[in-house]
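**Student:** pasting the structure only:
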């Protein structure tokens, strides 16, 4: 794992601060609905990696191209679909993570930013189907639970803290079942089980 330098950390903190100000120009505190869905991982990634992704050298150009076409783009479409449906039936601002691309941000930097958005601007979280297979979504769920925010699935059903944790645990178990020794999947399952914000 590459260590982040102090200068990189300052740049990211500044970028995030400016983006938060921009969001604050449109959304008042605790007013928005946030759509949480997997982008780079999730159930789609686990199934893809178990069947296809393990055949490529992780990080290679071919791996990244297939990950983008087979996992990231379909995941982003699912998030956009849910966000569009909410926008059609509500006048509340909807924030979704699939439309933001910041060159050089790590997954941790994205997650840090979205957690700050949730804490400052969000009144309700909507979980895209399969969210429980994503470390980012699980972290966003846990943040929203701690804040006492209403959490809904994409069909509008409430997802309580215990129910959500049970779904995360079941997802980790399912990932372990299909891992067949694949280190990235085993690590994903472990992080889902053990990660807390």
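**Tutor:** Now that the structure is in, tell me what you want to look at. Every value quoted in this text rests on a predicted model; they were computed, and no experiment measured them.
**Student:** From now on I want contacts and neighbour counts done on CA atoms only, so please keep to that.
**Tutor:** Noted.
**Student:** and residue 20, what does it touch?
**Tutor:** Contacts for residue 20 (C-alpha atoms under 8 Å, 6 or more residues apart in numbering) come out as residue 117.
**Student:** Next, the buried residues of the helix or strand harbouring it.
**Tutor:** Assigned by DSSP states H and E, residue 20 falls within helix 6-24. By neighbour count on 16 or more other C-alpha atoms under 10 Å, the buried set for helix 6-24 is 12, 16, 20, 23.
**Student:** Can you show me the strands along the chain?
**Tutor:** Secondary structure of the chain (DSSP state E): strands at 32-36, 94-95, 122-127, 151-153.
**Student:** wait, which of those strands is closest to residue 187?
**Tutor:** strand 32-36 (21.6 Å; C-alpha to C-alpha).
**Student:** and the angle from that closest one to strand 122-127?
**Tutor:** For strand 32-36 against strand 122-127, the angle by axes from the mean of the first three to the mean of the last three C-alpha atoms, to 10 degrees is 30 degrees.
**Student:** Could you list every helix and strand in contact with strand 32-36?
**Tutor:** Secondary-structure packing of strand 32-36 (3 or more C-alpha pairs under 8 Å, 6 or more residues apart in numbering; DSSP states H and E): helix 73-89, strand 94-95, strand 122-127.
**Student:** Okay, one more to line up with it:
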């Protein structure tokens, strides 16, 4: 998921965080795709437009739903809806700003998702990460209603559907890069790839 406005980073340094160099690559996007491509056959960028170049496979956000213009909406609900509508199968979502999440954690999410729950979501020390999860297409009608009603809080959404959580303890692998100081801190330390190549 990399279609967000990256508003905090934009205000701080004038750059979308997805474009920041990371892990020896020219951007977080390139790092995520390169480090995950050995483990997954299909990797798609969820975005509003092909802002990361033509080398990647995109799933673009739906621009209209029931005569509602969604072109200016930056919300994870829209990303989930657009991807699941296009793919129509269980899908693992990873936020672009969580580059250290381990392959082992992703495998645990996928294994747990084999149950019949509509959502399998990462929860670290009680904190829910709804954009690091596996979702089933059966949530599409719920997402559609949320978007129509202009409701976009995924934690509220998770309470309304059949959700199971992968509980784990805090670790550096779950760091979100939300501001420039977090980005600098991660980059200053030697990057532990947590099982990625």
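**Tutor:** Cool, the structure landed. No experiment lies behind these values; they were computed from the predicted model shown.
**Student:** TM-score for the pair, please.
**Tutor:** Once superposed, chain against chain, the TM-score is 0.33 (TM-score structural alignment, normalised by the length of structure 1); 100 aligned residues with a C-alpha RMSD of 4.5 Å.
**Student:** If we go by neighbour counts, what in whichever strand or helix holds residue 80 of structure 2 is buried?
**Tutor:** Assigned by DSSP H and E, residue 80 of structure 2 belongs to helix 76-87. In terms of neighbour count (16+ other C-alpha under 10 Å), helix 76-87 of structure 2 has its buried residues at 76, 77, 78, 79, 80, 81, 82, 83, 84.
**Student:** next one: stretch 81-88 of structure 1
**Tutor:** Those would be 82, 83, 86, for stretch 81-88 of structure 1 by 16+ other C-alpha under 10 Å.
**Student:** ok, of those, which one's closest to residue 49 of structure 1?
**Tutor:** For these, the nearest to residue 49 of structure 1 is residue 82 (24.8 Å; C-alpha to C-alpha).
**Student:** What distance do you get for that closest one to residue 42 of structure 1?
**Tutor:** 16 Å (C-alpha to C-alpha, to the nearest Å).
**Student:** again with residue 114 of structure 1
**Tutor:** Counting by C-alpha to C-alpha, the gap from residue 114 of structure 1 to residue 42 of structure 1 is 17 Å.
**Student:** These two: which is more packed in?
**Tutor:** residue 42 (26 against 21; other C-alpha atoms under 10 Å).
**Student:** Tell me how far that one lies from residue 188 of structure 1.
**Tutor:** From residue 42 of structure 1 to residue 188 of structure 1 the distance is 10 Å (C-alpha to C-alpha).
**Student:** Quick check: neighbours shared by these two?
**Tutor:** Joint contacts of residue 42 of structure 1 and residue 188 (C-alpha under 8 Å, 6+ apart) are residue 135.
**Student:** what's the closest non-adjacent residue to residue 133 of structure 2?
**Tutor:** residue 121 (4.3 Å; C-alpha to C-alpha, 6 or more residues apart in numbering).
**Student:** For the strand or helix carrying that neighbour, which helices and strands make contact with it?
**Tutor:** Taking DSSP H and E as the criterion, residue 121 of structure 2 maps to strand 119-124. Applying 3+ C-alpha pairs under 8 Å, 6+ apart, we find strand 119-124 of structure 2 packed against helix 103-112, strand 127-135, strand 163-168.
**Student:** Would you mind getting the angle between it and helix 103-112?
**Tutor:** Going by the same axes, to 10 degrees, strand 119-124 of structure 2 makes 140 degrees with helix 103-112.
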